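Trainee: how does the following fold in three dimensions:
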Amino acid sequence: MTPTATESFAPWRDRSEASRNRWTVTATRPVSYDVALCDGILDPANPALLRAVPRGVPPTARRLLVIDSEVHRHYGRSFTDYFERHSIPSATCVLDCDETTKHWGNVRTVLQALDRFGIDRRNEPIVAAGGGVLLDVVGFAGSLYRRGTPVVRVPTTLIGLVDAGIGVKTGVNFDEHKNRIGTYHAADRVVLDPAFLRTVDRRHLSNGLAEILKMALIGDRRLFDLLDWHGAGLLAAKFQRDGRHREAATEVLERSIGGMLDELQPNLWESSLERVVDYGHSFSPTLEMRALPELLHGEAVSIDMALSTLLAEARGLVTATERSRVLRLMRALELPISHPLCTSELLISALGDTTRHRGGRQRLPLPVGIGAARFVDDVDERELEVAGESLAELAKNG
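Mentor: Have a look, this model is predicted:
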């Protein structure tokens, strides 16, 4: 008999006797999100933020704005005015966010704000406005609340624009380990506006330049040359696209963001543990957590990259001239290349921890010249000791 429209069909009724106590469930959930680089998103005439809602949701849907306290000081009124001009009901949750507060307590604060707001998890997005720490905290909370609430990311720091704001990973620190708990939760939209960088201090701009330099060293020689030629000027101009460095700022941002997305897209859930974008992130997590609050994330990454460059030089993958050029550019971008905590004991411990989280293999990306990389699995303690000592000597002698 053919089932009618009101009847359900239960295929399990026709399963053989041998297969009635075993099941295999297979499902695929596609992920698609837009990343847009634009200017002046808080201008009420600019529709970018208005349209930053999940597909099929009206632009005037309610928003919960979760915003970093420093960003709120500069732009809180502008966000509120924008929402009011477009008749968007909203509420605001202000967070103090830096690496020392990147923990469960701030995630809980966001979850409580979501509950008070009574957010509709299918139709009302969270707008997360801040740096990488805030974006991680809010993304993690969004992934947990009702098993997934839409998030619109508005990165306001350079590291947020080119790295932390455009992937799908979320995470917070736990038990003195960096990003030890987290999820994969794609934003519904990512809106990138370099205008926010006008109020970012010089050190935090330099911090973001470390992640741009990472992309250059592992896969984009042209990007490295741009940083070599224009990096100091871009730092001084705060990456604004309205002055003499306009074209360089645009190309550096586009190449950094595009290169990162090209690397992330085929491996969003990190099923492959060989990720070239892990360059600079093998020793830095341990160093960063030990040095808190002294070192920023990008500064720890810079030290990691400098060390990896020396490891590569010792193996003949990088020439002395290339190594000198890399370290000289790091200094020009006002990034550190060493730190007193960077002892052989710390480096050995850091590599051990990284190896545990890369499936029992080092999978250590090392540069090959400038603009390419390869993975190695056999770095030993003596190599680390020699590289660390050489790096400290180079840092001391300038």
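
Trainee: drop to CA atoms for contacts and neighbour counts, all remaining ones
Mentor: Fine.

Trainee: what does stretch 102-116 rub up against?
Mentor: 64, 66, 93, 95, 133-134, 137-138, 140-142, 145, 172-174 (C-alpha atoms under 8 Å, 6 or more residues apart in numbering).

Trainee: if we use 6 Å, what do you get?
Mentor: For stretch 102-116, the surrounding residues in contact (C-alpha atoms under 6 Å, 6 or more residues apart in numbering) are Val137, Ala141, Val172, Asn173.

Trainee: list the contacts for the first one?
Mentor: For Val137, the contacting residues are Val107, by C-alpha under 6 Å, 6+ apart.

Trainee: that one - that's part of a helix, no?
Mentor: Yes: counting by DSSP: H, G, I helix; E, B strand; the rest coil, one finds Val137 located in a helix.

Trainee: second input sequence below; structure requested for side-by-side comparison:
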Amino acid sequence: MTVQPNSTPQTVRPRLHTTAEPPHHTWQVSTSKAVTYEVMLSPGLLAPSNPTLATAGVTEEARPGRRLLVVDATVHALYGARIGAYFAHQGVEHEVHVVDAHESVKSMETVFEIVDAMDSFGISRRREPVIAIGGGVLTDLVGLAASLYRRSTPYARVPTTLIGMVDAGIGAKTGVNFRQHKNRLGTYHPSAVTLVDREFLATLGPRHLSNGLAEILKMAMVKDLVLFEQLAAHGPRLVDERMQSAGSADGGRGAEDVVGRAIHSMLEELQPNLWEHELRRLVDFGHSFSPAIEMAALPELLHGEAVCIDMAFSAVIAHQRGLLDRSDLERIVRVMNSLILPTWHPVCTPELMARGLADTVKHRDGKQLLPLPDGIGHARFVDDVSRTELDEALAMLLDLSGGADALAMASGNRGA
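Mentor: Next up is the predicted model:
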């Protein structure tokens, strides 16, 4: 898929308003900013002879240059030595700033910490992109810091979690939490390039792999039936194999196809509406109730787990409206269960779900614009879900999920 930026000439058109009073002038400035960025499947990023990471986001004349690397603490513990050896082999002067990035510290304080590292390093404004290596929280933090530092500093993303590879690390948005609100502060500042290397998933725990598969399931349920069928048939195996090629039953072809389809589907939805001028967005499926669920359950639930509960709840609403038959609803829940994803949590009270939808209405400019599955692989938007519907859907979801028993079973199987 090719991302084609809008490109219209920059114009400044003075207009003279003539009245009986002394004339005055107004100027109307109309411009557009061409945005181009890349998402690349890039195996073997840390192979010493592979120049891809060392040259990411810079022109030929700016190579090799200097780099500030902002690295997640867990990633640094696992790959720090290899990362340092790689940049040394490539002849790139570099410094590493380690951030213990997780949802509880996804705040402006951590952004300022990263900005301080950027300032101390003395990065060039255009020729030395910051490189963010970590999960979605880390790349969001670095993206926001880069958007603020000198009003726009380039950066490159190397997502090391599945959710980062297919969702958090490939769009234009950055964000941090504010008070009890998920991603309430943020900007639109895409990285110059996102480099996706599935080899990082080899050290990811099964729970975090399932967490990423929730965002893939999101696109499958409302856009891509083939992707849904792949998850239904192979999802548990992909988790067991850590999405790797070596030692997999099919040489990694299934994992590559699932990741590739998920990225393609996501970018296909994001590209024509990158700045979200249109608030009717398929990618908002699973993100209407989940911000309230995730923040209320923090730190117990991961992002994708909260999204999965939202998707299950939305599927029940769709079923009650006749958009999804019972067999498809039960199949969806079975796939969620097979991926060891929760479909309910004790914080999901009628009051929380209603409050979550009310906050989403504010976020969507006064409308619900709630995406619901219309069969598997398709969706429609509704704007008239009542409190009664929410209460009835929650009661049905609790029954469908087996309530606390299902939660306990999922929690016990998720692992670290």
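
Trainee: ok, back up a step: of the contacts of stretch 102-116 of structure 1, which pair is most distant in space?
Mentor: Ala141 and Asn173 (13.7 Å; C-alpha to C-alpha).

Trainee: who's more crowded, those two?
Mentor: Ala141 (29 against 19; other C-alpha atoms under 10 Å).

Trainee: trace the more buried one over to structure 2, please.
Mentor: Taking TM-score structural alignment, the alignment pairs Ala141 of structure 1 with Ala145 from structure 2.

Trainee: distance of that match from Met118 of structure 2?
Mentor: 9 Å (C-alpha to C-alpha, to the nearest Å).

Trainee: how about the strands in the stretch 301-416 of structure 2?
Mentor: All strands of the stretch 301-416 of structure 2, identified by DSSP state E, counting those that start in this stretch, fall at 370-373, 379-382.

Trainee: onto which residues of structure 1 does the last one map?
Mentor: If I follow you right, that is strand 379-382 of structure 2. Residue span in structure 1 matched to strand 379-382 of structure 2, by TM-score structural alignment: 373-376.

Trainee: burial count for Arg108 of structure 1?
Mentor: With other C-alpha under 10 Å as criterion, Arg108 of structure 1 counts 14.

Trainee: one more: the one 10 residues further on?
Mentor: Other residues within reach of Gly118 of structure 1 by the criterion other C-alpha under 10 Å amount to 11.

Trainee: and it, what's its match in structure 2?
Mentor: Aligned against structure 2 by TM-score structural alignment, Gly118 of structure 1 finds its counterpart in Gly122.

Trainee: stretch 60-72 of structure 1 maps to which residues in structure 2?
Mentor: With TM-score structural alignment as the criterion, stretch 60-72 of structure 1 aligns to 64-76.

Trainee: show me the contact partners of that stretch.
Mentor: By C-alpha under 6 Å, 6+ apart, stretch 64-76 of structure 2 touches 92-101, 128, 130-134.

Trainee: one more pass at 8 Å, please.
Mentor: Against stretch 64-76 of structure 2 from outside (C-alpha under 8 Å, 6+ apart): 54-55, 90-101, 114, 118, 121, 123, 127-135, 138, 142, 160.

Trainee: give me the buried entries from these.
Mentor: The neighbour-count test (16 or more other C-alpha atoms under 10 Å) marks 54-55, 90, 92, 96-101, 114, 118, 121, 123, 127-135, 138, 142, 160 as buried among these.

Trainee: what residues does Asp325 of structure 2 make contact with?
Mentor: Applying C-alpha under 8 Å, 6+ apart to Asp325 of structure 2 gives the contacts His319, Gly375.

Trainee: repeat for Ile166 of structure 1
Mentor: Applying C-alpha under 8 Å, 6+ apart, we find Ile166 of structure 1 in contact with Val35, Gly160, Val190, Ile257, Leu261.

Trainee: just these now: which is nearest Thr24 of structure 1?
Mentor: Among those, Leu261 lies closest to Thr24 of structure 1 (C-alpha to C-alpha), at 32.9 Å.

Trainee: what does that closest one correspond to in structure 2?
Mentor: The pairwise alignment with structure 2 assigns Leu261 of structure 1 to Leu267, based on TM-score structural alignment.

Trainee: surely that match touches Ala168?
Mentor: No: when contacts are counted by C-alpha atoms under 8 Å, Leu267 of structure 2 is not listed as touching Ala168 (11.6 Å).

Trainee: find the nearest non-adjacent residue to the one residue sitting closest to the centre of structure 2, please.
Mentor: The residue lying closest to the centre of structure 2 (C-alpha atoms, centre = their mean) is Ala168, at 2.1 Å. Once flanking residues are discounted, Ala168 of structure 2 sits nearest to Gly136: 5.0 Å by C-alpha to C-alpha, 6 or more residues apart in numbering.

Trainee: touching, that neighbour and Val166? I think so.
Mentor: No: counting by C-alpha under 8 Å, Val166 is not a contact partner of Gly136 of structure 2; they are 9.9 Å apart.

Trainee: quick check: buried residues in stretch 223-239 of structure 1?
Mentor: 223-224, 227-228, 230-235, 237-239.

Trainee: and if you look at stretch 29-38 of structure 2?
Mentor: Residues Tyr37, Glu38 are the ones in stretch 29-38 of structure 2 that count as buried (16+ other C-alpha under 10 Å).

Trainee: now stretch 188-200 of structure 1
Mentor: In stretch 188-200 of structure 1, counting by 16+ other C-alpha under 10 Å, buried: Asp188, Arg189, Val190, Val191, Leu192, Asp193, Pro194, Ala195, Phe196, Leu197, Val200.

Trainee: sorry, back to before: and the buried residues of stretch 223-239 of structure 1, which is closest to Glu385 of structure 1?
Mentor: Phe224 (28.2 Å).
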